[in-house]
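1. with the sequence up front, the predicted model follows.
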Amino acid sequence: MRVKRKRHEQGLKITDVARIAELSQGMVSKIENAQVSTSLETLGRLCDAIGLPISQLFSDYDRPDGEAQLTKAGQGMEVVRRGTDKGHTYQLLNYHRDSQKNYEPFLITMDDASEVFPTFFHPGLEFIYLLEGEILYRHGNHLYEMEPGDTLSFDAAIPHGPEALKKVPVKLLSIIHYDD
């Protein structure tokens, strides 16, 4: 299929490729339609004729079978955390289903009814990325003015959280990484 697709991209007919590769038209057609096994030498000539590196024919060979978890926009699981009673909404964007929890990604939203709560603490390292709004964020004795696009990473065992919601709504991506 890759040979056929590349031939079409090049605007070549089977007769053109057969002539350049010094193969019969029937052989080119059978190779394109996976109706014949052929030698690497023949494949090499065919690939040279259409400008396709032969290695691309085997790029899918022995590729590991991957599996990822997709969470569609707005479909994350809403969870209750310590800030929920302060008006902070936590949407868990992804999670592992095995016994070892390495990280938790959250979309956290706050509005004008949300309260500030700069004394969160929990195990792990946390990374936050401000998507929307403006916030004054506390980590220990330090205050950080954050605007959309700003990031902050810190030891989550030290008290932290929003000191002031300067422009609402606030949306931030929070990824908590737990030690093994």
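-> Sure thing, it's come through. Numbers count the residues shown, from 1 in each chain.
2. can we go C-alpha only for contacts and neighbour counts from here?
-> Fine.
3. residue 120 and residue 163 touch, don't they?
-> No - under the criterion of Cα atoms under 8 Å, residue 120 is not in contact with residue 163, lying 11.1 Å apart.
4. any idea how far residue 103 is from residue 144?
-> Per Cα to Cα, to the nearest Å, residue 103 is found 24 Å from residue 144.
5. for residue 4, same thing?
-> 57 Å.
6. more neighbours, those two?
-> residue 4 (18 against 14; other Cα atoms under 10 Å).
7. list the contacts of that one.
-> residue 32 (Cα atoms under 8 Å, 6 or more residues apart in numbering).
8. how about the secondary structure of it?
-> helix (DSSP: H, G, I helix; E, B strand; the rest coil).
9. so which elements touch the lengthiest helix in the chain?
-> In the chain, assigned by DSSP state H, the helix with the most residues is helix 40-50. Under the contact criterion of 3 or more Cα pairs under 8 Å, 6 or more residues apart in numbering; DSSP states H and E, helix 40-50 touches helix 2-9, helix 14-21.
10. that helix vs helix 2-9, what angle?
-> 20 degrees (axes from the mean of the first three to the mean of the last three Cα atoms, to 10 degrees).
11. and here's the other structure:
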Amino acid sequence: MTEDVGKKIKELRTNKNLTLKELSTKTNLSIGFLSQLERGLTAVAIDSLNNIAKALDVNLSYFINEANHNKKIILRSYEKEVFQVENNQFIHYHLTNDIENKNLLPRLIEILPTSSKEPLTSYQHKGEEFVYVLEGILTLLINNEQQELFPGDSAHYDSNLVHNWANYTSKTVKLLTVHTPNMFKKETED
């Protein structure tokens, strides 16, 4: 993180044609400290980084978000949190730390048992879906046809087909699903 922050500071400073001495004056931080920071040789306190951000006319988040971006590769099993509970039946867990910056939407979904008498609403939208059954028996509805998927079975389909999932058994179904497009992705300006 320190090296990334330092590179960003140096890049902004040189693009603004500021010397280390001028940045030092604006931030009340020593030239030596700023030089070490730019080379990734020292850490910086958040209040000092905030002063640097102000002096370089950027938000503090410019440094923090960029630095944290590199840390979001791995999500440990104990870090997973319930993202959404839908209709008291579908429990959604996101399987990424960086959901807003990725094209794919990987999720673990648990579907609680339900009665087969309940009507099922089907969906249709842009994109693709991949489903892999981890536990239980999943009922997959595609274009009003029902298929049962067992552990180890998978399905990959265009989301513009009318579709949905159901659990008509007495045990919880767990599945891994990957969707595109990722509805949580932030739009970037090109």
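-> On my side now, so go ahead. Just so we're clear, the structure is a prediction, and the values are computed from it rather than from any experiment.
12. can you calculate the TM-score here?
-> Overlay of the two chains. TM-score (TM-score structural alignment, normalised by the length of structure 1): 0.52; 112 aligned residues with a Cα RMSD of 3.0 Å.
13. tell me, what residue is most central in structure 2?
-> By Cα atoms, centre = their mean, structure 2 has its centre lying nearest to residue 99, at 1.6 Å.
14. quick check: the gap between that one and residue 84 of structure 2.
-> 14 Å.
15. same check, this time on residue 21 of structure 2
-> Taking Cα to Cα, one finds residue 21 of structure 2 at 51 Å from residue 84 of structure 2.
16. in contact with the residue nearest to residue 15 of structure 1 when sequence neighbours are not counted, which residues?
-> Nearest residue to residue 15 of structure 1, sequence neighbours excluded (Cα to Cα, 6 or more residues apart in numbering): residue 25, at 5.8 Å. For residue 25 of structure 1, the contact set (Cα under 8 Å, 6+ apart) comprises 14, 15, 18.
17. with neighbour count and distance to residue 126 of structure 1 added, can I get these in a markdown table?
-> Converted to a markdown table, the contacts of residue 25 of structure 1 look like this (neighbours: other Cα atoms under 10 Å; distance: Cα to Cα, whole Å):
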| residue | neighbour count | distance to residue 126 of structure 1 |
| --- | --- | --- |
| 14 | 18 | 58 |
| 15 | 15 | 62 |
| 18 | 19 | 60 |
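18. between the residues you listed, which sits nearest residue 44 of structure 1?
-> Using Cα to Cα, residue 18 is the member of these that lies nearest residue 44 of structure 1, at 12.8 Å.
19. output the contacting helices and strands for the host helix or strand of residue 85 of structure 2.
-> Using DSSP states H and E, residue 85 of structure 2 sits within strand 82-86. If you count contacts as 3+ Cα pairs under 8 Å, 6+ apart, strand 82-86 of structure 2 packs onto strand 90-94.
20. ok and the helix or strand just after the strand it packs on relative to strand 90-94, angle-wise?
-> Later in the chain than strand 90-94 of structure 2, the nearest helix or strand by DSSP H and E is strand 105-111. Angle of strand 105-111 of structure 2 versus strand 90-94, following the same axes, to 10 degrees, is 150 degrees.
21. so where in structure 1 does the helix or strand following strand 105-111 of structure 2 end up aligned?
-> Later in the chain than strand 105-111 of structure 2, the nearest helix or strand by DSSP H and E is strand 128-135. Counting by TM-score structural alignment, strand 128-135 of structure 2 pairs with residues 125-132 of structure 1.
22. in what helix or strand does the residue of structure 2 most remote from its centre lie?
-> In structure 2, the greatest distance from the average C-alpha position (Cα atoms, centre = their mean) is reached by residue 21, at 39.3 Å. Using DSSP H and E, the element containing residue 21 of structure 2 is helix 20-27.
23. next, the buried residues of that helix.
-> Of all the residues in helix 20-27 of structure 2, those buried under the rule 16 or more other Cα atoms under 10 Å are 20, 23, 24, 27.
24. which strand runs longest in structure 1?
-> strand 160-177 (DSSP state E).
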